[in-house]
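Visitor: How does the following fold in three dimensions:
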Amino acid sequence: MRIDGTVALVTGGGSGLGAATARALAGRGARVAILDVNVGHGEAVASEIGGHFARCDVADPASAAEALASSRAALGTPGILVNCAGIGTAARVVGRDGPMPLDAFERVVRANLIGTFNMIRLVAAEMSVAAPGPNGGRGVIIATASVAAFEGQIGQAAYAASKGGIAALTLPVARELARFGIRVLTIAPGLFKTPLLAELPEETQAALASAIPYPSRLGEPAEFAQLVIAMIENDYLNGEIVRLDGALRMQSK
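Guide: Predicted coordinates:
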């Protein structure tokens, strides 16, 4: 799929993997809309790349619909959606204070899994009625899972479940949307130098990096964005989950 001139939506585009993806897409000539709950960060990235910003809570149907309407009015119908918005938490199923609060589990699943599906359903509906491209394609949707979807660690029950759900969505949604010429893909990143990890002490970052076979370092957000670009441009790639982790396999804790 051609990126130049295509409207691209990036959720969580105000920082980390999303910001790197937005910059990469803009660098390829896409018209980029940043969708984020953090207004300050989102507006800053949008201003930097000459894009559009819309505040968006991806798990809220009304907020997402308003953000899409704003982006459509400013840029046009989207041909690319990259879901990077998400949250993480650490809590044991049974901890010192008893069972994990159910609302803590629900909050993570709602933000990560339901938020991803909410954006997929809304954007796919818009893509499905757009004019097809030269090869019959109408769009590409990319979600962000995690290696925790496959090797969740102790304390990651909520996060692993939410990311595992995203991985499980990939093939059935790709099969369903194939008739519209919409491809659906997922990236499962390992340990990346996101704002959260970048704030950790150098020795902590080094300890995390030592578990990665090669290259033994945290991933750079630009490397995530590079894979997004490759996925969009390769028309034969569909319904696939790609690990981006330096051969990392997470231990139990």
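
Visitor: okay, CA-based contacts and neighbour counts for the rest of this
Guide: Will do.

Visitor: longest strand anywhere in this protein?
Guide: strand 182-189 (DSSP state E).

Visitor: How many residues are close by Met231?
Guide: Burial of Met231, expressed as a neighbour count using other Cα atoms under 10 Å, amounts to 24.

Visitor: After the helix or strand containing Ala46, which helix or strand is next? Please name it.
Guide: Assigned by DSSP states H and E, Ala46 belongs to helix 39-49. Helices and strands here follow DSSP H and E; after helix 39-49, the next one along the chain is strand 52-55.

Visitor: List of residues touching that next one?
Guide: Residues outside strand 52-55 that contact it (Cα atoms under 8 Å, 6 or more residues apart in numbering) are 32-39, 42-43, 46, 63, 67, 70-71, 74-75.

Visitor: run the last query once more with 7 Å
Guide: Contact partners of strand 52-55, identified using Cα atoms under 7 Å, 6 or more residues apart in numbering, comprise 32-37, 39, 42-43, 46, 67, 70-71.

Visitor: for stretch 94-101, same thing?
Guide: With Cα under 7 Å, 6+ apart as the test, stretch 94-101 has contacts from 91-93.

Visitor: Any idea how far the host helix or strand of Leu25 is from the middle of the chain?
Guide: Here Leu25, judged by DSSP H and E, is contained in helix 16-27. Computed by Cα atoms, centre = their mean, to the nearest Å, the chain-centroid distance of helix 16-27 equals 11 Å.

Visitor: Check which helices and strands that helix sits against.
Guide: Here helix 16-27 is seen to pack against strand 7-11, helix 39-49, helix 221-233 when contacts are counted using 3 or more Cα pairs under 7 Å, 6 or more residues apart in numbering; DSSP states H and E.

Visitor: so what secondary structure elements neighbour the last one?
Guide: Okay, so that is helix 221-233. Packing contacts for helix 221-233, counted by 3+ Cα pairs under 7 Å, 6+ apart, involve helix 16-27.

Visitor: Go again with 10 Å.
Guide: The criterion is 3 or more Cα pairs under 10 Å, 6 or more residues apart in numbering; DSSP states H and E, and the helices and strands that helix 221-233 contacts are helix 16-27, strand 139-144, strand 182-189, strand 241-244.

Visitor: Please pull up the helix or strand immediately following the second one.
Guide: What it means is strand 139-144. In the C-terminal direction, the helix or strand that comes right after strand 139-144 (DSSP H and E) is helix 157-177.

Visitor: I'd like the structure of this one too, to check against the first:
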Amino acid sequence: MNPSGIVAIVTGGGSGLGEATARALAAKGARLALFDVGMDRAEKVAGEIGGIAVKCDVSSAEGGEAAFAEAAERLGPARILVNCAGIAIAMKTVGKDGPHPLDLYRKVLEVNLLGTFNMIRLFAARAQNLDPLDGGERGVIVNTASVAAFDGQIGQVAYSSSKGGVVGMTLPVARDLARSGIRVCTIAPGIFRTPMMDGLPKEAQDSLGHQVPFPPRLGEPSEYAALACHIVENQMLNGETIRLDGAIRMAPK
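Guide: Here you go, the predicted structure:
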């Protein structure tokens, strides 16, 4: 799909991987709606790329419906969805203070897994009714997992569970939506330079980067964005999870 002139929704679009992807799609001529809970940053990015910012809790059915309705009213129907919204916590299954709090585990799954599926289902329900483009294509969905889905480290049980679920849904959702001409792929990034990573000292960032076989550095959000754009543009990519990680395989800790 050529993104030029196409409406694209990016969740978590106010920062990190989402921001980079929104900027990259806008540079290719797409019209962007940035879904986020942090409106200050989302509005700033949207203003710089000529898009709009829409407040959205991705895990809320009602909030998601309202956000899609607002985006459609202001920009028109979307054909591209990139799911970048997510949260992470570090906590062992059983720690010195007792078992992993169930509410925290549930919260991570609600945002990362349920939130991703919520956005997918609402997007697809609208996109399936659009006129097909070249090759019968009506929409493209790009999800964000993590190498933690495969190489979860100590303390990542909630995060790894949620991202493993995103990987697991990729093929069946792609099969579900094939008859509607909607493609679905997932990117599983390794260690990337995100706002969370920027909070670490440079020495710690360098140490993490050197764990990557090649290139021995942190990934840049622009590299994630480039792959997301390629998925949008390459019609044969469907039902696949792509590791974007410099060949890293995470150690237990």
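
Visitor: one step back: hey, what's the angle from the helix or strand following the helix holding Leu25 of structure 1 to helix 39-49? Just curious.
Guide: Using DSSP H and E, the helix or strand that follows helix 16-27 of structure 1 towards the C-terminus is strand 31-36. Note on geometry: by axes from the mean of the first three to the mean of the last three Cα atoms, to 10 degrees, strand 31-36 of structure 1 and helix 39-49 are set 170 degrees apart in direction.

Visitor: Now the longest strand of structure 1 on structure 2. Mean distance?
Guide: With the two structures superposed, strand 182-189 of structure 1 lies on average 0.2 Å from its match in structure 2, counting by mean Cα distance after the TM-score superposition for structure 1.

Visitor: Could you name the helices and strands sitting against the next helix or strand after that strand?
Guide: Proceeding C-terminally, strand 182-189 of structure 1 gives way to helix 195-198 as the next helix or strand, assigned by DSSP H and E. Using 3+ Cα pairs under 10 Å, 6+ apart as the contact criterion, the neighbours of helix 195-198 of structure 1 among helices and strands are helix 16-27, helix 202-209.

Visitor: Have a look at how far, on average, the longest one is from structure 2.
Guide: In the superposition against structure 2, helix 16-27 of structure 1 averages 0.2 Å from its aligned positions (mean Cα distance after the TM-score superposition for structure 1).

Visitor: From the contact counts, what lies against the longest strand of structure 1?
Guide: In terms of contacts (3+ Cα pairs under 10 Å, 6+ apart), strand 182-189 of structure 1 is packed against strand 80-83, helix 115-128, strand 139-144, helix 157-177, helix 221-233, strand 241-244.

Visitor: now these in CSV, with distance to Gly190 of structure 1?
Guide: Conversion of these to CSV gives the following (distance: least, Cα to Cα, whole Å):
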stretch, distance to Gly190 of structure 1
strand 80-83, 16
helix 115-128, 19
strand 139-144, 11
helix 157-177, 12
helix 221-233, 10
strand 241-244, 6
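
Visitor: mind checking how far the residue nearest the centre of structure 1 is from Ser216 of structure 1?
Guide: Nearest to the geometric centre of structure 1 sits Cys84, at 2.4 Å (Cα atoms, centre = their mean). The gap separating Cys84 of structure 1 from Ser216 of structure 1 is 24 Å, by Cα to Cα, to the nearest Å.

Visitor: same question, Asp57 of structure 1
Guide: Asp57 of structure 1 sits at a distance of 35 Å from Ser216 of structure 1 (criterion: Cα to Cα).

Visitor: Can you name the residues that contact Gly209 of structure 2?
Guide: With contacts defined as Cα atoms under 10 Å, 6 or more residues apart in numbering, the neighbours of Gly209 of structure 2 are 191-193, 203, 215-219, 246, 248.

Visitor: could the residues you listed go into JSON lines alongside neighbour count?
Guide: As requested, the contacts of Gly209 of structure 2 are exported to JSON lines (neighbours: other Cα atoms under 10 Å):
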{"residue": "Ile191", "neighbour count": "23"}
{"residue": "Phe192", "neighbour count": "23"}
{"residue": "Arg193", "neighbour count": "19"}
{"residue": "Glu203", "neighbour count": "9"}
{"residue": "Pro215", "neighbour count": "14"}
{"residue": "Pro216", "neighbour count": "16"}
{"residue": "Arg217", "neighbour count": "19"}
{"residue": "Leu218", "neighbour count": "22"}
{"residue": "Gly219", "neighbour count": "20"}
{"residue": "Gly246", "neighbour count": "19"}
{"residue": "Ile248", "neighbour count": "19"}
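
Visitor: Measure how buried the closest residue to Pro216 of structure 2 other than its chain neighbours is and give me the count.
Guide: Excluding its sequence neighbours, the residue lying closest to Pro216 of structure 2 (Cα to Cα, 6 or more residues apart in numbering) is His210, at 4.7 Å. Close neighbours of His210 of structure 2, defined as other Cα under 10 Å, add up to 14.

Visitor: right, and His210 of structure 2 touches Ala247 too?
Guide: No - the pair His210 of structure 2 and Ala247 does not pass the contact test of Cα atoms under 10 Å, sitting 11.9 Å apart.

Visitor: Much appreciated, bye for now.
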